[in-house]
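**Student:** Below are the sequence and a predicted model for it; my questions follow.
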Amino acid sequence: MSASPWFHSAVVYQVYPRSFADSNGDGIGDIRGILGKLDYLHRLGIDVLWLSPVYASPQDDNGYDISNYQDIDPIFGSLDELDELIAALHCRGMKLVMDLVVNHTSDEHPWFRESRSSMTSPKRDWYWWRPARENTIGGAPGAEPNNWGSAFSGPAWRYDADSGEYYLHLFSAKQPDLNWENAHVRAAVYEMMNWWLDRGVDGFRMDVINFISKDTSLPDGPMAEGMHYGNGSPSYISGPRIHEFLHEMHQQVFADRERDLLTVGEMPGVTVQDAVAFTDPARAEVDMVFQFEHVALDHKDGSKWLPGPLKLTDLKSSLGRWQEGLAERGWNSLYWGNHDQARAVSRFGDDGEYWELSAKMLAGILHLHRGTPYIYQGEELGMTNMSFATISDYRDIEVLNHHLEATTQLGHTDAQVLAAVAPLNRDNARTPVQWDTTINAGFSAGTPWIAVNPNHHRINAATQLDDPHSVFNFYRQVIELRHTDPVVSEGDFNMLMPRDEQVYAFRRSLPGTELLVLGNFSDTVQSVPPAQILGPQDTSWEGAELVLGNYPKTDGDQTAHQQVTVPAAISLHPWELKVLRRRLPSSGVR
């Protein structure tokens, strides 16, 4: 049997540099700040650091609008400092994955400046330019080339008066989309990627990479009732040439590299079947994908601005389907949050009375699935959502654009919009990491670019590092379990109790050993009958060892792993996690 890929037992930590640690007091996190926290990440047990964009950028979308792919923005530091970061990570046995944003550039990138300079520019076709058309939205002459809407509100087209044409931008108007149909564009991107790998970078997280292939006819999208713009996603989500482009990228950039690298494709709208194709090693495209199905379950009518309650059965159905779909080919990525999502404990747990217990429970449930787990900065401390009082407190372009459109075009009041955006807005995850109880949570000696959560006096790294019962040290235990127990990294996955609305339960198994993972997603005691957790050949879990739990051990327990007896039902306290291990005959068939 061939050895499994290294990333099966690895854990990735995402750093959003703007909010991680500020070394120079300008209120913005930087590379030097990250360097000062590497021992913290090493202590946590991290294998890979994923660094959100630090490239040169006008910062219209906090660095996801790149004006130079091969330089560092001065607000974050310099290329020399990035080289220092790479070396410092490698000395600690850790890897660096950079964010790759190549669906679009900044409108200040030299490529786009040249593209818009003339209709005959050699780079004109590097972006999606189209003439105006008549009799479309509202029947106005000279309207956009199609009816697509932008992810950041408004139309997906911006008119350029000098050339009399529109350019496509699926996100901000300052983020024009690259035309991947042009082979010169692809060659330039591959050259840039190779430049970074030669510099020592260990791979890429590829931003909305399944958007790069578009239906070249750019047809109108379907219009939902009450919407001003059409949904263009059927024409660009996993478009007609996406597999060709990703395989070509693999061949041109990764195929001949001898060291272990990591490629992660962020792919909104991807299906399980798509993901199997993208991550099948035989196809040589990407190692894993980020999918968004489970973080859209609390979107009413598909809108994050219409948040609704999350049903645990829906969450189990979604994650279970992905576990099953990628069981034989391909690989899962596992995450609760990132820079685009609300804080995990506020969204999936209880950030009030059961804050600490639910933060730990969520860690255990996620990390013990089959796949590579991702920790978003501060998640290991149990950081929570932020309360923003006014629209002026927000910094996220998505929120600001939505607020403007909703209050000026859709007839919503300021109060209505603020209430709608509060639970799931991206700035929830972008408040500074809470290092200690001092001013600005130890993030910066200056004025932070976005407000610090006032609860940093209670939730911070300084109070948790040496507390063996803290959220931080619970994450350390969960990570260590993945590193040391093959059943976590390689075992089969079997969802249990799929119709239960309070208890999340599953088994992980390899010949000779089995883990039972139970998590109570409620604030009441739950009882799990043996019939719900026993397989057809099982007799009991009596004598199994408790290898992980988020409640204190019983008074008399002095052993590393508590032996538990399960003669009847297993009782779970509010937001309790129990992970049991039992040994099986080694001759068992996987």
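**Tutor:** Alright, I've got the coordinates. Values in this document were obtained by computation on a predicted structure and should not be read as measured data.

**Student:** going forward, measure contacts between C-alpha atoms and count neighbours the same way
**Tutor:** Fine.

**Student:** Please give the centre-to-centre distance between stretch 27-44 and its chain.
**Tutor:** 20 Å (Cα atoms, centre = their mean, to the nearest Å).

**Student:** Same check on stretch 496-504?
**Tutor:** For stretch 496-504, the distance to the chain centre is 25 Å (Cα atoms, centre = their mean).

**Student:** Would you mind listing the buried residues in that stretch?
**Tutor:** For stretch 496-504, burial by neighbour count (16 or more other Cα atoms under 10 Å) applies to 496, 497, 498, 501, 502, 503, 504.

**Student:** Ok, stretch 321-338 next?
**Tutor:** 322-323, 325-327, 330-338.

**Student:** can you tell me which of these are in strands?
**Tutor:** 333, 334 (DSSP state E).

**Student:** which residue ranges form the helices in the stretch 51-200 of the chain?
**Tutor:** 79-91, 110-117, 183-198 (DSSP state H, counting those that start in this stretch).

**Student:** Among these, which comes closest to residue 509?
**Tutor:** helix 79-91 (32.9 Å; Cα to Cα).

**Student:** I'd like the distance from the closest one to the chain centre, please.
**Tutor:** Worked out by Cα atoms, centre = their mean, helix 79-91 lies 24 Å from the chain centre.

**Student:** What of stretch 427-444?
**Tutor:** That offset, for stretch 427-444, works out to 20 Å (Cα atoms, centre = their mean).

**Student:** Distance of residue 5 relative to residue 287?
**Tutor:** 9 Å (Cα to Cα, to the nearest Å).

**Student:** in the stretch 451-590 of the chain, which spans are helices?
**Tutor:** 461-464, 471-484, 486-490.

**Student:** Between the buried residues of stretch 496-504, which sits nearest residue 582?
**Tutor:** residue 496 (16.7 Å).

**Student:** okay, now the one to match up with it:
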Amino acid sequence: MTKWWQKAVVYQVYPRSFQDSNGDGIGDLPGIIQRLPYIKKLGVDVIWLNPIYKTSNVDGGYDISDYQAINPDFGTMTDFKKLLAQAHQMGLKIMLDLVVNHSSSEHPWFIESRQSKDNPHRDFYIWRDPVNGHEPNNWGSFFSGPAWTYDTKTQQYYLHLFAKEQPDLNWANPQVRQAVFKMMNWWAKQGIDGFRMDVISLLSKPDGLPDGPQAPNAPYGDGGSLVANGKHEHEYLREMNQQVLSKYDWITVGETAGVTIDQAAKYANLDGNELNMVFQFEHMGLDNNRDPRLGKWSDQKATLTALRANLTKWQQKLANRAWNSLYWNNHDQPRVVSRFGNDSPQYRVLSAKMLATMLHCMQGTPYIYQGEELGMTNTHFATLDDVVDVEARNAYHELVDQEKIISGQKLLRYFDAKSRDNARTPMQWNDQKNAGFSSGKPWLQLNANYQQINAAAALADPNSIFYFYQQLIKLRHNLAVITDGDFQLVKDNDQDPAVFAYTRRNSDQQLLVICNFTDQTLERDYSLVPEAKLILQNYQGKMTTSLRPYEARVYLTD
């Protein structure tokens, strides 16, 4: 039986950058309320809100200092309840971001934990003695530097896989789990419709916390590979499901770095005893740097051959086992049209529509990141002063200032391609002051192209990317084959360097989806039965026998 979230489309809102209502340069909850009609017009079903909780603001809200209070920058609990009520009145659901691998170092639990070794909250976090006067193991933080910080008061180190202000919670402690489940049930009583779960695959740490594998010349070991999908991970999530998730008709998705197909099938199994679906990141790593010291920092492009092979694997090997989430970008990833398409004035609109077509016709629940439906692009960082993201700034200090592996100019060019700030530039509503985002100075500089790329222009243009996304969402709602059809590549397409062509088929219908990933006109012969009907295309006017640059077509056979 099809679940409601399998036919749904999710719209992700990064509150800080969506809409400012009071002129302080920071997006807020009243601003989101103001824009609910826009989101409803797009046709989506669910709004995913990035963290709105009280925070220390070290990592964009992913360092939570109070799980049951609203970040004052965003408003009040009264504002949230108003947002929830108005969204529900419009038929929109609200999914919150749950961050429980770690908290803020300013959370009362951690403040208590660091008071003494025998404090009742000491074991809410992971503390270890020094080893030979140094960190307990060689693990590096995902945000550069060591994953351990020394606390002089108790003369021990605490673990933080991310920033030092984000200490990891100790999920091996049953009291931690019960405290988290109690908090989640409290949010359920407020009326929310689900959780997106941040780095949820990192909860179970390996016994003994051994050293991680260390690449030649790398300053730290890879602790993440040891932590991801640990041996107690599914035990913890099944307990969460029993005590919280199974009680509600929610949408749940887990961010699962390093997950394999078989592991994803456990997290998102169709029996429903853990989560509905997961975010996997394999296709997000196809354009990483070949130099392991630089990790994700690169400006190279992924090949279509690699991209198609990866997405096809997830479509076919999860079929009838678990459910896919479908996404191109989010608050941590650069803009899709700049990354996988062509953001030049000539091809931006065409390639954005092509990429949307390719993804939304696959099996899974699609996620649209704010501005994606406008074809917003990556921005430009002239100097380090333009960069706000803690991950990028830490990388600059480590790779340029300390290790001297790369020049500052070259790393800034890589930031143009991969920095998280690309996704976080303010939403471009119109061509007026500050793109209509705020009457004050925005917290992060706007993309300079907002006068050409904005929501007002898109809504005034019947051929805009916005209305194309609207069509795709309607197709998903109305065509069962997009939800339940099997996925197959067109014969011999697996090695085509330029075109991605696949079918979706159930007992009643077949879709043929054809996407040209290049700026070239191509000749391809895909045999179509006479009854095949063209139901979607990204070019206007008469069809041609050739595939034009970045052309996308969808055919339906009943």
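**Tutor:** Yep, that arrived. Just so it is clear, the structure is predicted and the values come from calculations on it, not from any experiment.

**Student:** Same list, the helices of the stretch 451-590 of the first structure, but as TSV with distance to residue 52 of the first structure and mean neighbour count please.
**Tutor:** Below are those laid out as TSV (distance: least, Cα to Cα, whole Å; neighbours: other Cα atoms under 10 Å):
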stretch	distance to residue 52 of the first structure	mean neighbour count
helix 461-464	21	18
helix 471-484	22	20
helix 486-490	26	21
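
**Student:** In CSV: those helices, plus distance to residue 578 of the first structure.
**Tutor:** CSV is the format used below for the helices of the stretch 451-590 of the first structure (distance: least, Cα to Cα, whole Å):
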stretch, distance to residue 578 of the first structure
helix 461-464, 22
helix 471-484, 12
helix 486-490, 15
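
**Student:** which residues touch residue 35 of the first structure?
**Tutor:** 85, 88 (Cα atoms under 8 Å, 6 or more residues apart in numbering).

**Student:** Show me what it lines up with in the second structure.
**Tutor:** For residue 35 of the first structure, the aligned position in the second structure is residue 33, judged by TM-score structural alignment.

**Student:** Help me confirm that that match is found in a helix?
**Tutor:** Yes: assessed with DSSP: H, G, I helix; E, B strand; the rest coil, residue 33 of the second structure lies in a helix.

**Student:** Roughly how far does it sit from residue 557 of the second structure?
**Tutor:** Applying Cα to Cα to residue 33 of the second structure and residue 557 of the second structure gives a distance of 41 Å.

**Student:** For residue 508 of the first structure, list the residues it contacts.
**Tutor:** 369, 487, 488, 491, 492, 493, 494, 514, 515, 516.

**Student:** how much space between the counterpart of it in the second structure and residue 484 of the second structure?
**Tutor:** With TM-score structural alignment as the criterion, residue 508 of the first structure lines up with residue 504 in the second structure. Using Cα to Cα, we find residue 504 of the second structure at a distance of 9 Å from residue 484 of the second structure.

**Student:** Determine which residue lies closest to the centroid of the second structure.
**Tutor:** residue 330 (3.8 Å; Cα atoms, centre = their mean).

**Student:** How about it: what's its closest non-neighbour residue?
**Tutor:** residue 369 (5.4 Å; Cα to Cα, 6 or more residues apart in numbering).

**Student:** Tell me which residue of the first structure matches up with the one you found.
**Tutor:** Checking TM-score structural alignment: residue 369 of the second structure goes with residue 376.

**Student:** With residue 9 of the second structure instead?
**Tutor:** By TM-score structural alignment, residue 9 of the second structure lines up with residue 11.

**Student:** and that match, how many neighbours?
**Tutor:** 22 (other Cα atoms under 10 Å).

**Student:** one step back: from the buried residues of stretch 496-504 of the first structure, which is closest to residue 275 of the first structure?
**Tutor:** Distances from residue 275 of the first structure to those, taken by Cα to Cα, are shortest for residue 498, at 22.9 Å.

**Student:** How much space separates the closest one from residue 319 of the first structure?
**Tutor:** Applying Cα to Cα to residue 498 of the first structure and residue 319 of the first structure gives a distance of 11 Å.

**Student:** now do residue 17 of the first structure
**Tutor:** 29 Å.

**Student:** Check residue 385 of the first structure too.
**Tutor:** Taken as Cα to Cα, the span from residue 385 of the first structure to residue 319 of the first structure is 23 Å.

**Student:** Looking at those two, which is more packed in?
**Tutor:** Neighbour tally, residue 385 of the first structure and residue 319, criterion other Cα under 10 Å: the higher count belongs to residue 385, 25 against 18.

**Student:** list the contacts for that one?
**Tutor:** With Cα under 8 Å, 6+ apart, residue 385 of the first structure has these contacts: 342, 343, 346, 423, 428, 429.

**Student:** Is it in a helix, a strand, or coil?
**Tutor:** coil.

**Student:** In the second structure, what sits opposite it in the alignment?
**Tutor:** Aligned partner of residue 385 of the first structure by TM-score structural alignment: residue 378.

**Student:** what does residue 397 of the second structure align to in the first structure?
**Tutor:** Looks like residue 397 of the second structure aligns to residue 404 there (TM-score structural alignment).

**Student:** In three-state terms, how would that match be classified?
**Tutor:** helix.

**Student:** measure it to residue 410 of the first structure for me?
**Tutor:** Distance from residue 404 of the first structure to residue 410 of the first structure, by Cα to Cα: 9 Å.

**Student:** Repeat that for residue 417 of the first structure.
**Tutor:** 11 Å.

**Student:** coming back round to it: more neighbours, residue 5 and residue 287 of the first structure?
**Tutor:** residue 287 (20 against 10).

**Student:** Please tell me how far the equivalent of the more buried one over in the second structure sits from residue 168 of the second structure.
**Tutor:** In the second structure, residue 287 of the first structure lines up with residue 276, judged by TM-score structural alignment. As judged by Cα to Cα, residue 276 of the second structure and residue 168 of the second structure stand 25 Å apart.

**Student:** is it true that residue 558 of the second structure touches residue 510?
**Tutor:** Yes: the pair residue 558 of the second structure / residue 510 is scored as a contact, 6.6 Å apart, by Cα atoms under 8 Å.

**Student:** Between the two, which has more neighbouring residues?
**Tutor:** It is residue 510, of residue 558 of the second structure and residue 510, that has more neighbours when counted by other Cα under 10 Å, with 19 against 10.
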